[in-house]
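J.: the following comprises the amino acid sequence and a computationally predicted model.
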Amino acid sequence: MPVSTVDRALAERLADVAGEAIRPLFRAAYTQELKADRSPVTQADRAAEAAMRRLLDAEAPGDGVVGEEYGEKHGVTGRRWVLDPIDGTRSFTAGRAIFGTLIALVEDGWPVLGVIDQPIQCERWLGVAGRPTLFNGVAVRTRGCAALEGLLLATTSPHLFGEEEAAGFLRLVAAVSGGHGTQGPVYGGDCYNYGLVASGHLDLVCEAGLQLHDFAALVPVVEGAGGRMCDWQGDPLSAASAGQVLAIGDPARVDDVLEALHG
């Protein structure tokens, strides 16, 4: 069913309450620890997700909720809100304002609404299936690319790839750089990179090892701006996807990207 104006308003309110929890702790004193996978979690991550869950309990009690920090609450509507309170916790702990809060509405396994919110810079992308993506309320578009060479490619960190994935990524780097070392990828950025694709500043993001809370919100944002989100086989992203993710600003370059990635 179409995403309602009530759903869109709720998604924005979720971003608002998450930002209210995060901003006082940015570049300030807060507690943090390492999770079982050795990734950091901070007081801000937990406070932001808890605030969003309280709002969902009040406004959409029948919907399911999946969050990075507090797991899954099963619902009865076939809808799930997927939350990542701070995507890019390492950037947050380093005082770099390129992390973001991710909020997605997933229906029958497919992301139909997504928010990327950067609460320090007050930047927000809102994507809804079938509607143009908005950046701070204004429609944005990805940019066209005549060829693979020269595309501006980004990834959070090459250290997050497995051995075979790293080889594919390096083939992609070679293809977009045309062998010129000065035209290498942009590193760092997490979800912020996908907002930059939607706004036409980056052309391509390549990542692996992502969880549903990492990528669900990105799909409506990039695709509503005219881009394409898919896995490394070119298939659409859903709750069943394995976590290899591509965001391609110009859909005409999808086959070129896949050919370069797989050699």
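T.: It's in. Numbering: from 1, shown residues only.

J.: from here on, contacts and neighbour counts on C-alpha atoms
T.: Noted.

J.: so where do the helices sit in the chain?
T.: Counting by DSSP state H, residue ranges of the helices within the chain are 5-22, 43-59, 89-93, 163-177, 192-198, 212-215, 218-224, 254-262.

J.: show me which positions of the last one end up buried.
T.: So that's helix 254-262. Across helix 254-262, burial judged by 16 or more other C-alpha atoms under 10 Å covers Val254, Asp256, Val257, Leu258, Ala260, Leu261.

J.: what is the neighbour count of Pro24?
T.: 13 (other C-alpha atoms under 10 Å).

J.: from Arg96, how far out is it?
T.: Distance from Pro24 to Arg96, counting by C-alpha to C-alpha, to the nearest Å: 15 Å.

J.: now the closest residue to Gly88 other than its chain neighbours: how far from Asp117?
T.: Counting by C-alpha to C-alpha, 6 or more residues apart in numbering, Gly88 lies nearest to Phe99, which is 4.6 Å off, once chain neighbours are set aside. Relative to Asp117, Phe99 is positioned 9 Å away (C-alpha to C-alpha).

J.: between the two, who's got more neighbours?
T.: More crowded of Phe99 and Asp117, by other C-alpha under 10 Å: Asp117, with 31 against 27.

J.: the structure to be compared is supplied as follows:
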Amino acid sequence: MRALDLHSLADVAHAVADAARAPALRYFRKPVTVDSKGAAFDPVTIADRETEAAMRAVLAERRPEDGILGEEEAAVDSRSGLTWVLDPIDGTRGYISGTPTWGVLVALRDASGPLIGIVDQPFTGERFTGSPDGATWTRGGETRRLTTRDVTRLDDATLFTTFPEVGTADEGAAFRRVAARCRLTRYGLDCYAYALLAAGQVDLVIEAGLQAYDIAAPAALITAAGGVVTNWRGGPAHDGGTVLAAATPELHADALALLNG
């Protein structure tokens, strides 16, 4: 795809993220009804639904031939070969708890995987963007290039995951093998942990049970910042499932070996 096309598509991605900010903030740290999508607690709110609707409205106007895969509404088939992957509020549990560690996820993918990824945090005003041109952080008028940290040893690494149990019992045991080797393990940041990895603040994020809309944008961001993102077998992760995101190839290789026993 020509660079000019990607620049134009990046403008659309930013417009989608911009449209998400107002509805996402409208209900944050305010009384809001919380529903659950299943028997196990899987929260969803009017903020999730209104935010995705606002994001889709931008795409309907500016990219009507593209597909859409979002968390809250039915998928739209692509007629262009491009699909937008949207998570209006990644980290709804954090959102309803008032923590500023949720985010809006916008990704554009083709058949090969994500091309552009945005992790946007409306409350802090931070936007982390990854594309073939590289990775950037912006807030207001500030802009900074992002690169992952040059950490190659697990003994020096900071590891994040969202839930301490990390999927199934076997997956949790595999995660703990890696955690036992790392300098520091922390929990609970959802997509914000991936943004911090791209920003050079942490070194590993390991998760399981993800959907495509959870990981497409973070995968594009981290790859653009120089990191490595795969599933726990070393294959593509952008369709969901297990995810291993690492700051360097060396960390990725060592963590991958431990995950597989």
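T.: Nice, thanks for sending it over. Remember, it's a predicted structure, so these values are computed and weren't measured experimentally.

J.: quick one: what's aligned to the residue nearest to Gly88 of the first structure in the second structure?
T.: The alignment partner of Phe99 of the first structure in the second structure, by TM-score structural alignment, is Trp102.

J.: its match reaches Thr124, doesn't it?
T.: No: using C-alpha atoms under 8 Å as the test, Trp102 of the second structure is too far from Thr124 to be in contact (10.4 Å).

J.: mutual contacts of those two, please.
T.: Common contacts of Trp102 of the second structure and Thr124 (C-alpha atoms under 8 Å, 6 or more residues apart in numbering): none found.

J.: that older thread, and of the buried residues of helix 254-262 of the first structure, the nearest to Gly224 of the first structure?
T.: Nearest to Gly224 of the first structure out of those is Val254 (C-alpha to C-alpha; 16.4 Å).

J.: what sits against the aligned partner of the closest one in the second structure?
T.: Aligned against the second structure by TM-score structural alignment, Val254 of the first structure finds its counterpart in His252. By C-alpha under 8 Å, 6+ apart, the contact set of His252 of the second structure is Val228, Leu244, Ala245, Ala246.

J.: His252 of the second structure and Ala157 of the second structure, how far apart?
T.: Distance, His252 of the second structure to Ala157 of the second structure, by C-alpha to C-alpha: 11 Å.

J.: do the same with Ala174 of the second structure
T.: For Ala174 of the second structure, the distance to Ala157 of the second structure - C-alpha to C-alpha - is 17 Å.

J.: same check on Gly188 of the second structure?
T.: Gly188 of the second structure is 17 Å from Ala157 of the second structure, by C-alpha to C-alpha.

J.: ditto for Phe28 of the second structure
T.: From Phe28 of the second structure to Ala157 of the second structure the distance is 33 Å (C-alpha to C-alpha).

J.: ok, Val243 of the second structure next?
T.: 17 Å.

J.: which one's more surrounded, the two?
T.: Val243 (25 against 22).

J.: and that one, what's its match in the first structure?
T.: If you follow Val243 of the second structure across to the first structure using TM-score structural alignment, you land on Val245.

J.: for Thr136 of the second structure, same thing?
T.: Match for Thr136 of the second structure (TM-score structural alignment): Leu134.

J.: so who does that match touch?
T.: Arg124, Trp125, Leu126, Gly127, Val140.

J.: ignoring the adjacent residues along the chain, who's closest to Phe128 of the second structure?
T.: In space, Phe128 of the second structure is closest to Trp137, 4.6 Å off (C-alpha to C-alpha, 6+ apart).

J.: these two touch, right, that neighbour and Gly130?
T.: No: contact criterion C-alpha under 8 Å: Trp137 of the second structure and Gly130 do not qualify, at 9.2 Å.

J.: state the distance from Phe99 of the first structure to Cys145 of the first structure.
T.: For Phe99 of the first structure, the distance to Cys145 of the first structure - C-alpha to C-alpha - is 27 Å.

J.: any idea which residue is closest to the centre of the second structure?
T.: Pro218 (3.4 Å; C-alpha atoms, centre = their mean).

J.: skipping adjacent residues, who's closest to it in space?
T.: Once flanking residues are discounted, Pro218 of the second structure sits nearest to Tyr194: 5.9 Å by C-alpha to C-alpha, 6+ apart.

J.: ok, that neighbour to Ile118 of the second structure distance?
T.: 11 Å.

J.: before we move on, what about Gln201 of the second structure?
T.: According to C-alpha to C-alpha, Gln201 of the second structure and Ile118 of the second structure sit 18 Å apart.

J.: give me the more crowded residue out of those two.
T.: Using other C-alpha under 10 Å as the criterion, Gln201 of the second structure and Ile118 rank with Ile118 on top: 32 against 16.
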